[in-house]
Each structure stands twice: as C-alpha cells, then as structure tokens.
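Asker: What follows is a predicted protein model with its sequence.
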Amino acid sequence: MSSSIDFDEAFSVLFLESGWREPIGPVEALRRWKSFSEDCLDGFPWDVDDYNNDLTLRTRLAETLPRLEEEGYDAARRLAGKIEESDSRVRVVLRCESFLGFPEDRWWLRRTPIYASKDFCIEFREAYGVDIEPKSRFDDDKREIARMKAAGMSALDVLIHVRAEGWYVSTNSGLFFRAFREAFPSVRRNRKLVLGWISGEVEEPMLRSSFSEHR
C-alpha cells in the first residue's frame, strides 16, 4: 500500500482539483471538521461564510475519500472513520430539515442547526429565511462580560478575569477579542496590545502598563 506521505500528497491534489482554494492535508481537514462540530455543539459563534466554508470542506471530503480508498489508500479509510466520529457529534445539532433539495447522504447541506449564536441566527435568517434558536456559549460569555462592565469592572480587569477563570471565549483568540471589542468599543488605543496578549505574544505586565498609561 502507499505510504502516508503519498496519501497526504494525493489528498491535497484531489482537494485542489475539486476547487478547494488552497493546499490542505488530511490532518488539517480533520482538525477543521472536528472544530466545526465542536463549534456547533457550543452554538456556532462565527458568521455564515465560515459556516458554508466548513460545509464545503465536508462535501469535498465526501467526494475525495472514496476515490482515495478505491486507489488503495488505507489511510483514507482510517480518516473516514475519524470524520464519522465528528459527524456523529454534529448530527446532534444539525437536525432541522431546511434544504430538502439536497439528498440525505448530504445531510450537512440538507439540515441546519437547532441553535447557534445570536448574530449567526440573524444573518442566517436574512440569507436563507430559516429561523434558528439563538443559544450559544459565546453569547453567554458576552452577557456576563456586559454585566461585569455594568457593575464597574474595568476593561483590563475583565480581560484578566476571563482568562484566569478559563471562560469559553478565552479558549479562542478570535472569539475572545470579538467579545472584548463589542463590550468595550471605546477602548481603541490598546486594541493591538490586547490582541497580542490574547494570542500570547504580549506579556501581562506590558498589557497592564499600557492600560495605566491611557487612563
């Protein structure tokens, strides 16, 4: 049978031939689909374009893996099994039969989430006329951040507290920065340092110093 290196190359080539815009290997494809399934379980927090990109990824996997299995790549069969593990998780959320023009074996295109973040629900409703219940861990954290701000907690103290307590948003730099920016839109000078601190590129003393300078 072909080596794992050969499989990685064959996988990437087929994905590019299918119209995928950039090189991607099986490890990254699996990571992205697993991340999508976890995002959906938590209440999808990104926008509709992100959602559709992930669905396109799953469609490409459905088209590519059978071809690679037919060509004798055992790694394709193993990858398909791992993809199915994430499938079984995300099916718990993708349950609304919204787009019946797609066949059942393309269930990720046929069905929509039963819940997601508020902004996603609004955007999805405007784009497709499909209602989704607004419910997500991202929105829960945003509400709690707004509550702390209303109680008088400073932007710096909120940042430190959210990370120290290991909130949901603190596990993803993009979500963390979005939640902070929406709660504290007037804090502009420090945003670059805040993003650097969130992503681990800036140490806490430098962040504290920056906020002290702009009081």
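Answerer: Here it is on my side, so go on.
Asker: rest of the way, CA atoms for contacts and neighbours
Answerer: Fine.
Asker: how much space is there between residue 79 and residue 137?
Answerer: 29 Å (C-alpha to C-alpha, to the nearest Å).
Asker: same deal with residue 28?
Answerer: Residue 28 is 25 Å from residue 137, where distance means C-alpha to C-alpha.
Asker: cool, residue 175 as well?
Answerer: Distance, residue 175 to residue 137, by C-alpha to C-alpha: 11 Å.
Asker: List the buried residues in stretch 100-110.
Answerer: For stretch 100-110, the neighbour count (16 or more other C-alpha atoms under 10 Å) marks 107-110 as buried.
Asker: what residues does that stretch touch?
Answerer: For stretch 100-110, the surrounding residues in contact (C-alpha atoms under 8 Å, 6 or more residues apart in numbering) are 55, 58-59, 94, 97-99.
Asker: and the residues you listed as a markdown table, adding neighbour count, distance to residue 8 and secondary structure?
Answerer: Shown next, in a markdown table, are the contacts of stretch 100-110 (neighbours: other C-alpha atoms under 10 Å; distance: C-alpha to C-alpha, whole Å; DSSP: H, G, I helix; E, B strand; the rest coil):
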| residue | neighbour count | distance to residue 8 | secondary structure |
| --- | --- | --- | --- |
| 55 | 17 | 21 | helix |
| 58 | 21 | 17 | helix |
| 59 | 14 | 18 | helix |
| 94 | 22 | 29 | strand |
| 97 | 15 | 35 | strand |
| 98 | 17 | 35 | coil |
| 99 | 15 | 33 | coil |
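Asker: Alongside the first one, take a look at this:
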Amino acid sequence: MTDTREFLDKFRDTVLALGGRRLVTPTDVIGGWRGFVEECETGYADNIYEFQNDLGVRNLIMKILDSPTLRNYSQMEWVREEIGQVDARYRALLLEPEVRPGRPWWEARIPRLAGRELAEDFVTEYGVRVAIAE
C-alpha cells in the first residue's frame, strides 16, 4: 500500500504537468466535474464558450485516468469510482444524437436542458433545440 501523501504529491504533479491549475487534488477534480454536472442538471446558464470551457474538466480527467504515473496507485480506484458516478449522471442528461461526431462522449452530445443563452447557442451552432430551464 502506498502512502497517501505520496499519491497526493504525484497527483498534483501530474495535474500540473497536464495543464491543470486550480484543480490539483482528487477532491478538487471530482468536485469540479460534479459541480459542472449539477449546473447542467438545472440548465447550464452561461453561453456555449463557457460551457465548453467548463466541460474541459472532463478532458483533464481523461488524461488523469490514463496517466501511467497514477495508474498503479490504489487510491485511483476511489477516483475512478467517483468519476464513474458523476459520468453516469452526465450521460443521463445528454440527447442521443451526436452533434460533434468523433469527439469523446462528453463532447459529442449535448444536455437536453440548458439556460436560454446556451439553448440558443445550441440552435445556432448545431441546429438542435433543447428544453430551456426557467
């Protein structure tokens, strides 16, 4: 069993090397993804550029999960489980057709509910209408 301090140091170093700046602990990363998904559950209220920027946390997560440096730490099992739970919540929000084929699943589809501005951006960008959160 590896030391938790060692794991947290390696996690931080890996995230920083991958370009992460604010989210440097497993709790930060999971919380960032969970917070984004919670916003989407109630209808993400900003524009498509902010939506895509905030969705970028899932790209960072993919790189973390694929990291050879972190792969063998037992603590990553908890990280994977937590991410899996949040992933399931996000998948449940997404419309079925892919609007961005060839992208990872979290980028290929869009939430079925959005704030007015994002809903309008989805129509403009992808020609897809979604429910508007009031």
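Answerer: The structure has been received and is ready for your questions. Not measured: the values here are computed from a predicted model.
Asker: Now the TM-score, please.
Answerer: Aligned and superposed, the two chains score 0.84 in TM-score terms (TM-score structural alignment, normalised by the length of the second structure); 132 aligned residues with a C-alpha RMSD of 2.0 Å.
Asker: Which one of residue 28 and residue 137 of the first structure is surrounded by more residues?
Answerer: residue 137 (19 against 11; other C-alpha atoms under 10 Å).
Asker: thinking the more buried one is in contact with residue 42, fair?
Answerer: Yes. Residue 137 of the first structure lies in contact with residue 42 (C-alpha atoms under 8 Å); the separation is 5.7 Å.
Asker: Tell me which stretches of the first structure form strands.
Answerer: For the first structure, the strands defined by DSSP state E cover 94-97, 111-113, 115-116, 133-134.
Asker: Quick one: list the elements packing against the second one.
Answerer: Meaning strand 111-113 of the first structure. strand 94-97 (3 or more C-alpha pairs under 8 Å, 6 or more residues apart in numbering; DSSP states H and E).
Asker: quick one on the thing from earlier: among the buried residues of stretch 100-110 of the first structure, which are in helices?
Answerer: 107-110 (DSSP state H).
Asker: Give me the nearest residue to residue 48 of the second structure, chain neighbours excluded.
Answerer: Among residues not flanking residue 48 of the second structure along the chain, residue 118 sits closest, at 5.5 Å (C-alpha to C-alpha, 6 or more residues apart in numbering).
Asker: and the corresponding residue of the first structure for the one you found, how far is that from residue 47 of the first structure?
Answerer: The pairwise alignment with the first structure assigns residue 118 of the second structure to residue 120, based on TM-score structural alignment. Using C-alpha to C-alpha, residue 120 of the first structure is found at 6 Å from residue 47 of the first structure.
Asker: who's more crowded, these two?
Answerer: Relative neighbour count places residue 120 above the other of residue 120 of the first structure and residue 47, with 21 against 15, counting by other C-alpha under 10 Å.
Asker: doesn't residue 45 make contact with that one?
Answerer: Yes. Under the criterion of C-alpha under 8 Å, residue 120 of the first structure makes contact with residue 45 at 6.8 Å.
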